[in-house]
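# Following is a predicted model, sequence given first.
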Amino acid sequence: MTSLSPRIRIGSAPDSWGVWFPDDPRQVPWRRFLDEVAQAGYEWIELGPYGYLPTDPDVLARETEQRGLKVSAGTVFTGLHRGPGVWDATWEHVSAIAELTRATGAGHLVVIPAFWRDDKTGEVIEDSSLTAAQWRDLTVQTERLAREVRERYGLRTVVHPHADTHIDTEENVARFLDSTDPDLVSLCLDTGHYAYCGGDSVKLIETYGERIGYLHLKQVDPAVLAGVRAGGVPFGPAVARGVMCEPPAGEPALEPVIAAASRLGVDLFAIVEQDMYPCEPDRPLPIARRTRQYLRSCGV
């Protein structure tokens, strides 16, 4: 199959190696992740949870360059719907990660909203729906964050709809996009999370194409998802059940997503993320190799 677009750049992330936290004995060491992501055929990576990879820019540059790897983005978690009172703590967290992201030469900052229930225990932390005032805080403060990140660090903010957050379903994603400035705020479309929450990725790309700034490629197992929905299972335990699966076994089909993204005619990163926490250390590499081969068959 001929390439659909030379402008879609494929990568992977620590998430695909079962890495969710800066330090956890069940996770693979960071050097092993870097070795294996390069062995699997990927050129681009994300930083993952801040502190997992070295935070010294010189050390990180040396370790990535010697493996032929480059960084596409950093990632932050925010709770901006909680109002201006959280700004200072949020900015302290974001600025450290944005500084490292810029130092790597990456151009994107992936912003994930706060969970409304604990992803480990399932404890409900706050209401799953936002009030009108909270929506206002979320959108206004996200724009402020995006403006500061762009002006100070030259990074493009891409907001990541995520299961068990307030930016999740088609309705909430559309509301968020319609309420934010397209010049400041773009979307990181995670195909797995969007399907997990009932969304259609191809339809979203076709409807809000100018807002798509970044992709995470992921699939859900529909049978596992049905059980998760029926039981009201939180996202963390759902991942442990295998709700995110190896392509092409799940949904959505990725070739139509890649084709729709290609038709936008813009440069995009498409980073593979198969949530697998926790997982056995020898499991990720074979999956990563097969996934990279599968994506080549999809034209990228």
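Yep, it's here.

# CA only for contacts and neighbour counts going forward, please
Noted.

# And the closest residue to Leu264 other than its chain neighbours, how far from Arg289?
In space, and not counting its chain neighbours, Leu264 is closest to Gly209: 6.5 Å by CA to CA, 6 or more residues apart in numbering. Here the criterion is CA to CA, to the nearest Å. By it, Gly209 lies 30 Å from Arg289.

# picking up where we left off before, and the residue nearest to Leu264, how many neighbours?
Counted with other CA atoms under 10 Å, residues neighbouring Gly209 total 19.

# quick one: it from Pro222, how far?
26 Å.

# How about Ser129?
Distance of Ser129 to Pro222, computed by CA to CA: 25 Å.

# cool, Arg296 as well?
Relative to Pro222, Arg296 is positioned 24 Å away (criterion: CA to CA).

# So those two - more neighbours on which side?
For Arg296 and Pro222, the more surrounded residue by other CA under 10 Å is Pro222, and the numbers stand at 18 against 14.

# so that one makes contact with Gly250?
Yes. Using CA atoms under 8 Å, Pro222 makes contact with Gly250 at a distance of 6.7 Å.

# Pasting the second one now:
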Amino acid sequence: MWFPSDPAQTPAERFLSEVSSAGYEWIEIGPYGYLPTDPAEFLEQMERFGLRVSAGTVFEHLHREDSWEDVWKQISDVAALTRAVGGEHIIVIPEPWRDHRTGAALESPELSAAQWAALTGGMDELGRRVLEEYGLAVQFHSHADSHVGYQRDIERFLADTDPRYVNLCLDTGHVSYYRGDNLELIRTYPERIGYLHLKQVDPAVLDQVEAEDLTFPEAVRRGVMIEPPLGVPEMGPLLDAVAALDRDIYAIVEQDLYPCAPDVPAPIARRTHTYLAGCGTAALEIGTPRGTV
């Protein structure tokens, strides 16, 4: 789910039921307020559907002036709930420079040197505090229409942040959205791969994105995110490369579909689960977050 509340999204209880019936065991908390924010109520729902929590998810805008208090308030709310319900990670996504719904430009797509330093320094401080105060690991998630999207941005971010406090949620779809090489990132930065979001993109729609300078919301409406094995990156080699890291890594399955008819996600979730089960994923913990698939 993209938003805490939106009639174009799958209702929370239906999401949980369909995730469970499709065979998944793990979810993320997603937008704060989409699922219960009371830990007891949340855990009751998880037990009802046989699910567990791997992580909480938040957006950040630390490159902006005087942003720390606002970002930390979101982080602390989500981190407290995540810890209370058994999660181990906080996924931090850079706030897109375009509006989530309309795609309208909200700020420059480029950061100044000072803004970049504020982002990376702020992420180090955020990661340190989340680890020390909540015992959770921060994983940074590159994103389309954000200031950390292209592979060069991801590599620069990793070079400028402290691996003790910040590592990478490798979202295979968002990396491929900008024609990045997921395998190269895994092989070059094996120690920085802390978490996975598994998704594929449709190269034909990517051609439209580039030719027409499409916003991410419009690209999603045109079907840029597509169920495997119909898109890129190829899942088998990628999962083999992650398994070769020889450590426990959560793998969350996604497909951005907003907005879509309510009957669309569940069959995709079932087919994707079946497909990934044949891609050597035994070493990975597979789940699905926020009703995105």
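Cool, got the structure. Because the structure is predicted, anything quoted here is derived from the model rather than measured.

# How close are the two chains, by TM-score?
Superposed pair, TM-score by TM-score structural alignment, normalised by the length of structure 2: 0.94. Supporting alignment: 281 aligned residues with a CA RMSD of 0.8 Å.

# how much does the longest strand seen in structure 1 stray from structure 2?
Criterion DSSP state E: the longest strand present in structure 1 is strand 70-78. The superposed strand 70-78 of structure 1 is, by mean CA distance after the TM-score superposition for structure 1, a mean 0.4 Å from where its aligned residues fall in structure 2.

# Report the aligned residue range of structure 2 for the very next helix or strand once past that strand.
Scanning forward in sequence from strand 70-78 of structure 1 by DSSP states H and E, the next helix or strand is helix 87-103. Helix 87-103 of structure 1 corresponds to residues 68-84 of structure 2 when matched by TM-score structural alignment.

# tell me the SS of Gly23 of structure 2?
coil (DSSP: H, G, I helix; E, B strand; the rest coil).

# Also Pro248 of structure 1?
Three-state call for Pro248 of structure 1 (three-state DSSP): coil.

# Contacts only, for it.
By CA atoms under 8 Å, 6 or more residues apart in numbering, the contact set of Pro248 of structure 1 is 219, 254, 294.

# If you rank these by neighbours, which is first?
Gln219 (29 neighbours).

# Show me what that one aligns to in structure 2.
By TM-score structural alignment, Gln219 of structure 1 lines up with Gln200.

# So its match sits against Thr172, correct?
Yes. Contact status for Gln200 of structure 2 versus Thr172: in contact at 6.8 Å, counting by CA under 8 Å.

# Find residues that contact each of those two.
Pro233.

# got the angle between the helix or strand containing Asp137 of structure 1 and helix 87-103?
Assigning secondary structure by DSSP H and E places Asp137 of structure 1 in helix 132-153. For helix 132-153 of structure 1 against helix 87-103, the angle by axes from the mean of the first three to the mean of the last three CA atoms, to 10 degrees is 40 degrees.

# what's helix 132-153 of structure 1 aligned against in structure 2?
The aligned range for helix 132-153 of structure 1 in structure 2 is 113-134, by TM-score structural alignment.

# Any buried residues in that stretch, and which?
Buried residues in stretch 113-134 of structure 2, defined by neighbour count with 16 or more other CA atoms under 10 Å: 116-131, 134.

# Looking for the alignment partner of Arg67 of structure 1 in structure 2.
So, by TM-score structural alignment, Arg67 of structure 1 is matched to Phe49.

# what's the burial count for its match?
By other CA under 10 Å, neighbour count at Phe49 of structure 2 equals 17.

# from what I can see Thr161 of structure 2 touches Gly121, true?
Yes. In terms of CA under 8 Å, Thr161 of structure 2 counts as a neighbour of Gly121; the distance is 7.2 Å.

# State the number of residues packed around the spatially closest residue to Leu198 of structure 2 that is not a sequence neighbour.
In space, Leu198 of structure 2 comes closest to Val253 once its chain neighbours are excluded; the distance is 4.8 Å by CA to CA, 6+ apart. Using other CA under 10 Å, the number of residues around Val253 of structure 2 comes to 26.

# same thing with Lys70 of structure 1?
Neighbours of Lys70 of structure 1 using other CA under 10 Å come to 18.

# How about it, nearest residue that isn't a chain neighbour?
Leaving aside its sequence neighbours, Lys70 of structure 1 sits nearest to Trp44 (CA to CA, 6+ apart; 4.9 Å).

# Does that neighbour touch Ile8 like I think?
No. Using CA under 8 Å, Trp44 of structure 1 makes no contact with Ile8, being 11.5 Å away.

# Now do the strands in structure 2.
With DSSP E as the criterion, structure 2 has strands at 26-28, 52-60, 89-94, 137-140, 166-171, 193-198, 200-201, 225-226, 250-253, 285-287.
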